[in-house]
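In: My questions are about this predicted structure, shown below with the sequence.
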Amino acid sequence: MASLTQVAEVLRVEAGRLRANMDAEALAAKKLRLKELEARQLLSEHIEGIARVIDNLAHRARLQNCLNDIAATRPISVLAGQLTRTYISEALAGRMNEELTRLELRHVEAGVSSAGEAGAVRLGIQLLDCQLAPHQVLSEAEQRMCALAYFFAELHQSGSTSGIVFDDPVSSLDHSHRTAVAQRIVEESANRQVIVFTHDAVFFGELITLCQDAGLTPEVRSISYRSEGPGYVDVGLPYDMRRHRERIVQHRRDQQQIAASFNSPPGDTERYAIRNAYSDLRVTIEIGIEDTILNETVVRFRDGISVGRLNGVMAVQEQDFREVQRLHDRCCRNVSAHSHAAGQQRPVTHPDELLGDIEAVNTMFTRIRSRRG
C-alpha cells in the first residue's frame, strides 16, 4: 500500500497540471497545436491528390504566360520585319531585278516590301522611287511579268529543285513578252521538272522551238473533250498540230471507219464523210510541204526562220511538183469548201480511192525525204 506521502505527491502533481490548464494562453496554444496535428493527419490521407492539383496549377500558369506572349505580337512582328529586311528583302529584290531583265522588262526596277501583322510577315512588290502601288502604274502585262519575276526569284532563293506548274502563264501578254517567258521556262526546265498548261499555239510553238535549240526533248500531252466528257489525255500534240506522218496514221483509221459503213449507192452521210476526209487530207499535204520540203525552216506560229535548217530544204523537182499539184487538186474537187456545179452531178468518191490518195501522199513525201539522205 502506497504511503500517504506518495499519494499526497501524486495529488500535488495533478493539482499543478490542473492549475496550469486554467491558464487561457496555454490552453489556446494547446488547442492550436491539436488542430495542426489533426490537419497534418488529414493532409497525409490526401497528399497525392493535392500534389496533382499543385502540378496542374503550375502548368496552367505556364500556359497562361505563353498565351500572354502570343497575344502580344508586336515585338515578334518588329523582330521578324527586321530579320526579313536584313536577310531576305534585299537579296530577293536583287534577284527579282535580275529576273525582270531576263524577262525583257528592263525599264521596271522593283523592290520587296515587308509588313508585319499578328506575328507574321507579308512580302510584297514595290516600285523603287515611286510612291504609288504597282497596280496603279504598271499595265496588266507588266504586272504579270513582275509576278513571274518574283516567283522565279523566290524559287531561286529557296534553293529547292522541286517541280513547278504553270497554268497559261502568258495570258494577256504580247508576243515579245511571250517569247521571254518561254525562254525563261525552258532555262528553268534544265534544273527541275516544269509542267506548262497552255492553249496558246504561238506560245507552245515558242516552247518547242526553244527546247530544240537547248537540246531538250519535252514530253507533250494534249487534253481533249470527247463525247464521254472532258479531261482525256493523249500522248503528243492535238491532231490539228501534228506533223504529216502522224496525220497519215489517223487518215488510214478514218478511211477504215468510212469504208466499214459506206453504203452503195452512197447518200448524204457518205458524201459528208468523204468531203471531210479530203478536207483533212488537203491540210496534211500543206503541212507536209512545210515539214518535209521546207524542212521546218518556216513554221506557222513560230517566231522567225530556222536558218540552220536551210541545208535540208529540198529543191522541188518537176515530178514532185506535179504530184503535189495533182493530189491537192484531188482534195479540192472533193471538199465542201468549194462550190461545185450542181449540173455535174459528181459522184461520191469511193473509200478505196480515198485510201489510194492517202497512200499516194505518204509515198510522195517519203520519196522526197529519201533524197535528203
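Out: Now that the structure is in, tell me what you want to look at.
In: going forward, measure contacts and count neighbours with C-alpha atoms only.
Out: Will do.
In: how about the helices of the chain, start to end?
Out: 4-21, 24-45, 47-71, 74-84, 90-102, 140-158, 175-189, 201-213, 244-260, 268-288, 318-334, 351-372 (DSSP state H).
In: what's next to the fourth one, contact-wise?
Out: Around helix 74-84, the neighbours that count as contacts under C-alpha atoms under 8 Å, 6 or more residues apart in numbering are 114, 115, 116, 117, 118, 119, 120, 121.
In: Of these, keep whichever come out buried.
Out: Among the contacts of helix 74-84, those classed as buried by neighbour count (16 or more other C-alpha atoms under 10 Å) are 114, 116, 119, 121.
In: The second one is in contact with residue 122, isn't it?
Out: The reference is to residue 116. Yes: between residue 116 and residue 122 there is a contact under C-alpha atoms under 8 Å: 6.3 Å.
In: surely residue 170 meets residue 178?
Out: Yes: using C-alpha under 8 Å, residue 170 is in contact with residue 178, at 5.8 Å.
In: Now for those two: what residues contact both?
Out: With C-alpha under 8 Å, 6+ apart, residue 170 and residue 178 have common neighbours residue 203.
In: one more structure, for comparison:
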Amino acid sequence: MAQATRTRLEEALGGLRSVAIPSEQVISENFAIYAEDNAVRAGVTSHLVEAIRDFERRRAAMVSGATEIPGVPELSDLLATVRGEHNFLEAEAHELEHKATHPARLDEKRARLAVLRDRNTFAANLPSMLQRHADLSALQCIRRCLQLVNTRAISTHITALRKEMVTAEFNKRIQSEIEVLDLKHIPFQLQETSSGGQNLFSIGLQGVKHVKNNQVLSEGEQRALALACFLAEIGDDREKYGMIIDDPVSSLDHIRMRRVAKRLVAEAAKGRQVVIFTHNIVFFNEIVSEASRFGEQTPLVKTVIRKTDSAGFGVIEEDKEPWVADLSARIGALRDRAKSYASLTEFDTESYRRLVKDFYSDLRETWERAVEELVLNKTIVRFVPDVMTTRLKAVGVDDDDYRTIYHAMKHVSERSGHDMSSGRDIPQPKPSEMADDLNVLDDFRIAYRAKQKRLTEAREKLEEPVKAILE
C-alpha cells in the first residue's frame, strides 16, 4: 500500500516537474510592444509576470516537499482582462486587415500620402522658390528700367563729341608715342566705339581683314605698343598724377629699351613722379644715365629690394647696391668677414673650406671691380651704355701695376673654386693669411689713387694750349 502510494506520488511529481511554465524573461520580451501601448496593458504584463513568479514558487515548494506550500493565486480578474484584450486585439487586427485590403480605402490613403509628400517637398523648397520669385521680380524691374534709360542716344551724342574734342588729339598723341618707341614701320590705326555711354579705344593693324595684334606682332612689339597707348592716354593729364610701372622692358631689344628709358625720364622731367620696378640691370642703368643727363629736373632715388639670411625676402635699401657697391664698400665688407674668422681654430672642416672658397670668390670679383672702377677709372662700365673718354686722364697702367694685378688674380683664383689636383692639395689659408691677401688689394687701391691724382694733374695741363712767351 505504501509502495503504491509512493509510486503515485512520484508520478504526480514527475507530471508537476514537466509542466512548462514560461520564464519571466520570455513573458517580458513577448509582451514588450504590447506593454508599451498604454498604462493598462503595461499593468496586465506586470500581473502576468507576477503570476508566473507565484506559480514557479508553488511548484518549487511542492517538488521539494516543503511543509508550507503557497496557495493558488487569485487570477480570475487577470484572466478576464486577458480574454478581453485578446478579443479586442483580434477584432482590431481583423478590421485593419479589412481596411488594408479594401481598394477604396487603400486609394484614399495613397492619395493622402501623396499630398503629405508634396507638402513636405514644398516646405523644403519654399525658401528657394521665394528667392527665385524675388529674383525674377527684380529682373523684370531691371529690364523695365533699361528700356526707360536706353543709352543709344547718349552714345550717339558722346561719339559726336568725342570725334570733335578727343579723337583727333588722342590719335596724334598715340602716333607720337608709336614713333618714339620705334613702331612707326607697322601700319596701325585707331579704332573707337561707344558702349553703355562709355568711350572705348583700341589700336589695331590696318588691313582689309581684321587681324589680332598678337597674330602678327612679336611679344616685344606688343609690349611697346601697350606702353605707347598708356603714355598717350596719360599724356593730357594736367594733374600730373604719379605713375607706377612694373618691368616695362620685358622682351624688348636694347635699342627700344633705351627709348623706353628716355621716354619715362622725360615724363618725370615734366614734374610727374615715376616709380619703376625692374629686374633688368641694363634698363636700370639706362634710367640712371638718362636721369643724370636731365640733372636737377629728374632727381633719382635708387632702391634695391633684396634678401638676407636674417630678415629673408623684402629688405629695402635706398641708394645702395649690396654686392654691386663700389670698391671701398666691397673691401670694407671683406675686411669685416676676415675679422669674424679670427676666432676660428679648426681649418680642416668642410664648412671652413666653403667659407674660404666664398671669401676668395668675392675677393676675385673685387679685383675685377678694381680693374673696372680704379684702373680704368670707369671709362667703360658694365651695363652702362656710355663710354666716358674724359676719364682716361686718370688711367695709366705700368708694368708694376700689371704684375700686382696678374699675380693677385692668379692667387685668389686658385682659392676661389677651381678644382685643385690631389698633387697640389695645399692647406687652407688661415684667417690671418686671408686678411693679408685682402691687404694686397687695399694697398694697391691706395697707391693707385695717389698715382691717379698725379696723372690727372699732369694730363689736365695737356688740355690747355701752350702759353706763348712774349719777348
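Out: Arrived safely, thanks for sending. Just so you know, these numbers come straight off a predicted model, no measurement behind them.
In: hang on, the earlier thing: just the contacts of helix 74-84 of the first structure: which are in strands?
Out: 114, 115, 116, 117, 120, 121 (DSSP state E).
In: The fifth one pairs with which position in the second structure?
Out: Under the alignment defined by TM-score structural alignment, residue 120 of the first structure is paired with residue 198 of the second structure.
In: State the distance from the residue lying closest to its match once chain neighbours are set aside to residue 162 of the second structure.
Out: Once flanking residues are discounted, residue 198 of the second structure sits nearest to residue 155: 7.3 Å by C-alpha to C-alpha, 6 or more residues apart in numbering. Per C-alpha to C-alpha, to the nearest Å, residue 155 of the second structure is found 10 Å from residue 162 of the second structure.
In: same deal with residue 121 of the second structure?
Out: Taking C-alpha to C-alpha, one finds residue 121 of the second structure at 58 Å from residue 162 of the second structure.
In: Compare those two (neighbour count), which wins?
Out: Remark: of residue 121 of the second structure and residue 162, residue 162 carries more neighbours, 16 against 11, as counted by other C-alpha atoms under 10 Å.
In: Specify which member of the buried ones among the contacts of helix 74-84 of the first structure is nearest to residue 212 of the first structure.
Out: Residue 212 of the first structure has its nearest neighbour among these in residue 114, at 40.7 Å by C-alpha to C-alpha.
In: The closest one contacts residue 121, correct?
Out: Yes: using C-alpha under 8 Å, residue 114 of the first structure is in contact with residue 121, at 6.4 Å.
In: if I look at the spatially most central residue of the second structure, how far off is residue 304 of the second structure?
Out: Geometric centre of the second structure, nearest residue: residue 313, 15.5 Å, by C-alpha atoms, centre = their mean. Distance of residue 313 of the second structure to residue 304 of the second structure, computed by C-alpha to C-alpha: 12 Å.
In: again with residue 59 of the second structure
Out: 106 Å.
In: Same check on residue 413 of the second structure?
Out: Separation of residue 413 of the second structure from residue 304 of the second structure (C-alpha to C-alpha): 29 Å.
In: again, but for residue 193 of the second structure
Out: Counting by C-alpha to C-alpha, the gap from residue 193 of the second structure to residue 304 of the second structure is 43 Å.
In: got it, and residue 453 of the second structure?
Out: Look at residue 453 of the second structure and residue 304 of the second structure: by C-alpha to C-alpha, they are 32 Å apart.
In: Those two - which one has more neighbours?
Out: Higher neighbour count among residue 453 of the second structure and residue 304: residue 304, with 16 against 12, using other C-alpha under 10 Å.
In: Looks like the more buried one contacts residue 324 (just checking).
Out: No: Residue 304 of the second structure is beyond contact range of residue 324, at 10.8 Å (criterion: C-alpha under 8 Å).
In: Please pull up the equivalent of residue 241 of the second structure in the first structure.
Out: Checking TM-score structural alignment: residue 241 of the second structure goes with residue 162.
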